[in-house]
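Chemist: Just the structure for this:
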Amino acid sequence: MASSKKDSPGYIAAFALGVCLVCSLGVSSTAIFLADRQDENATVDRQKKVLAVAGLLKPGKEPGNAEVQSLFEERLVPQLVNLKTGEVIADVEGIGPAEYEPMKAAKAAKLTAPANEAKVRFLPEVSKIYYLVDDKRQVKKIILPIEGYGLWGFLYGYLALESDGVTISGITYYKHAETPGLGGEVDNPTWKGSWKGKKAFDEGSNEVAIAVVKNAQGEHQVDALSGATITSRGVTNMMNFWLGEHGFGPYLAKVRDQGPPTVVGDAASNNPSKPAEGA
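Modeler: Presented below is the predicted three-dimensional model:
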């Protein structure tokens, strides 16, 4: 019995190729169609982290995207900080805080960071921070982007300080690859809560004092994560870098010397729609 064309190798190969092409087009079309929604969800997720570390979201509460964006724009004001001088500036070559992406600018200009134990690779000349303000536009908290290497990769998050530039209000991470149950405990509400009230610096000093250690004692230590020595060390390293001379150290020194900061620029035009990833 003669075989049909459908049994021939050529037909089978052509049919398989056609199926692959159709599937590829379907996947590509879906990815393109959902790209904007995925970007929005990623932005809202980071906004939630900022709101949470600022103390504006209750644990377990899941507000909708519109509510998150509204609260973020109402209470969080982005500001640009020159890391070398510690000065808050209105814009970078005409680009304001809402649009400026520090790490993208640093990578484009190949601004590499000095050697550091946190393994931070790029360091922008100007970074973006956030002020938590009250209804009178008075600054209540300062929220700093932080990043550094843990055990398996980089951890990206935010550290909140009170307006004195010393007292820690909270910490959170929005992206990391640490082991669940070990280094992944950086997401544990109890551990994050243990940072509240700790002091980032010794009184009257610009030296970073906060550290993650075993059997923490006093106002400058936070308990290490059980079974996650390297991740704990990584968190200490990123504190030393971002609160130190190459990070926000010069800016925080000005805050401690001059008192609580004030909003720079037109707050109404500075409301961000997208928190920058990294510093």
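
Chemist: rest of the way, CA atoms for contacts and neighbours
Modeler: Will do.

Chemist: ok, so what distance separates the nearest residue to Lys141 once chain neighbours are set aside from Gly170?
Modeler: Distances taken as C-alpha to C-alpha, 6 or more residues apart in numbering put Glu162 closest to Lys141, at 4.5 Å, once the chain neighbours are dropped. Using C-alpha to C-alpha, to the nearest Å, we find Glu162 at a distance of 9 Å from Gly170.

Chemist: One more: Glu101?
Modeler: Distance from Glu101 to Gly170, by C-alpha to C-alpha: 23 Å.

Chemist: hey, where'd the helices end up in the stretch 1-150 of the chain?
Modeler: 9-53, 65-75, 102-108 (DSSP state H, counting those that start in this stretch).

Chemist: list the helices and strands the last one packs on?
Modeler: Read it as helix 102-108. Counting contacts by 3 or more C-alpha pairs under 8 Å, 6 or more residues apart in numbering; DSSP states H and E, helix 102-108 is packed against strand 126-133.

Chemist: Next, the angle helix 65-75 makes with the strand it packs on.
Modeler: 90 degrees (axes from the mean of the first three to the mean of the last three C-alpha atoms, to 10 degrees).

Chemist: picking up where we left off before, identify, out of the helices of the stretch 1-150 of the chain, the most deeply packed stretch.
Modeler: When you average the neighbours per residue for each of these (mean count of other C-alpha atoms under 10 Å), helix 102-108 leads with a mean of 17.

Chemist: Distance from it to the middle of the chain?
Modeler: With C-alpha atoms, centre = their mean, to the nearest Å as the basis, helix 102-108 stands 15 Å off its chain's centre.

Chemist: go on, stretch 167-176?
Modeler: 8 Å.

Chemist: Stretch 221-238 too?
Modeler: Remark: stretch 221-238 is offset 18 Å from the chain centroid, using C-alpha atoms, centre = their mean.

Chemist: want to put them side by side, so please do this one too:
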Amino acid sequence: MQQSNAYVITFSVVLTIVLGLLLSGTSEVLKPIQQKAEALDTKKQILGAVMPVEEIAAMKPDEIDAFYESRISSKVVNIDGEEVTEQDGATVTAESVDVGKNYKKDPADRLYPVFIFHEEGNADDAISYIFPVYGNGLWDNIWGFLALQTDVNTIEGVTFSHAGETPGLGARITSRDIQNRYVGKEIFDDSGNLVSVDMQKGEGRDYSGEDHMVDGLSGATITAVGVNKMLRNYLQNYQSYMDKIKEGNEVALK
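Modeler: This is a model prediction of the structure:
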């Protein structure tokens, strides 16, 4: 039996509304689960900058949460290295700062999270300082965490992630082999100037004797350049805070 145009239109509208409500409801139900998964992944990336990835992989989610709570303290600073605890009337925490959204702002207006890896049971005994970094790769955003030893110069470790770099090429920044190249490198030169660490063009050379260079990514020069810019830009933005640590005017946690 052929239905009238009015019936077909009404049915389509009602069906669209019902499906929209169902999708919206499902999204709301799944949102807390998704947020919890994202928070867990961020904790893994932070911890990955200061401990073997194999140890993290062996932990269950609740064990990662417990370890993070017992060994990581955090704060938020501005580009002048001053601690920020409130913005627009709301409490600010390092875990609540969306580094990706902040990246769209002028550097002077951004919030900069700092994560401090410390001895268990002693938040004042810092082992390393972990700084989020964010930038652009070849196709999309790249980001990561860089950990510095207490001299605020020597790299303890890094973790890198990406949204859409080429598999087998730029996407290799997520591999431990690439990330381990940064361990032990230094971000300041002998005169105290911030020079960061540069991934070189090409791959296969030995830079073990160079404090500020690491081997490159074959076939992924643009991604490597993006990593270099990302590290240099964010380390510059954290420099005022690092200077306070070196001058002894900053403690691990207030």
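
Chemist: Adding distance to Gly204 of structure 1, write the helices of the stretch 1-150 of structure 1 out as JSON lines.
Modeler: Listed next are these as JSON lines, based on distance: least, C-alpha to C-alpha, whole Å:
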{"stretch": "helix 9-53", "distance to Gly204 of structure 1": "26"}
{"stretch": "helix 65-75", "distance to Gly204 of structure 1": "30"}
{"stretch": "helix 102-108", "distance to Gly204 of structure 1": "30"}
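
Chemist: Among those helices, which comes closest to Glu207 of structure 1?
Modeler: Closest approach to Glu207 of structure 1 among the helices of the stretch 1-150 of structure 1 is made by helix 9-53 (23.7 Å; C-alpha to C-alpha).

Chemist: Quick one: work out the angle between that closest one and strand 126-133.
Modeler: Going by the same axes, to 10 degrees, helix 9-53 of structure 1 makes 50 degrees with strand 126-133.

Chemist: For helix 9-53 of structure 1, name the packing helices and strands.
Modeler: Going by 3+ C-alpha pairs under 8 Å, 6+ apart, helix 9-53 of structure 1 lies up against helix 65-75, strand 154-162, strand 168-175.

Chemist: TSV for these, including distance to Ile89 of structure 1?
Modeler: Formatted as TSV, the helices and strands packed on helix 9-53 of structure 1 follow (distance: least, C-alpha to C-alpha, whole Å):
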stretch	distance to Ile89 of structure 1
helix 65-75	20
strand 154-162	20
strand 168-175	24
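
Chemist: follow-up on the earlier one: for the residue nearest to Lys141 of structure 1, list the residues it contacts.
Modeler: When contacts are counted by C-alpha atoms under 8 Å, 6 or more residues apart in numbering, Glu162 of structure 1 touches 140-142, 168-169.

Chemist: Tell me which two of those sit farthest apart.
Modeler: Longest span within the contacts of Glu162 of structure 1, C-alpha to C-alpha: Lys140 and Ile168, 12.2 Å.

Chemist: higher neighbour count, these two?
Modeler: Shown here are Lys140 of structure 1 and Ile168; by other C-alpha atoms under 10 Å, Ile168 has more neighbours (24 against 17).

Chemist: Can you tell me how far that one is from Leu159 of structure 1?
Modeler: To Leu159 of structure 1, Ile168 of structure 1 is 8 Å away according to C-alpha to C-alpha.

Chemist: likewise Glu101 of structure 1?
Modeler: Distance, Glu101 of structure 1 to Leu159 of structure 1, by C-alpha to C-alpha: 18 Å.

Chemist: cool, Ser29 of structure 1 as well?
Modeler: In terms of C-alpha to C-alpha, Ser29 of structure 1 sits 38 Å off from Leu159 of structure 1.

Chemist: Then Leu17 of structure 1?
Modeler: Taken as C-alpha to C-alpha, the span from Leu17 of structure 1 to Leu159 of structure 1 is 51 Å.

Chemist: Thr16 of structure 2 matches what in structure 1?
Modeler: Aligned by TM-score structural alignment, Thr16 of structure 2 pairs with Cys20 of structure 1.
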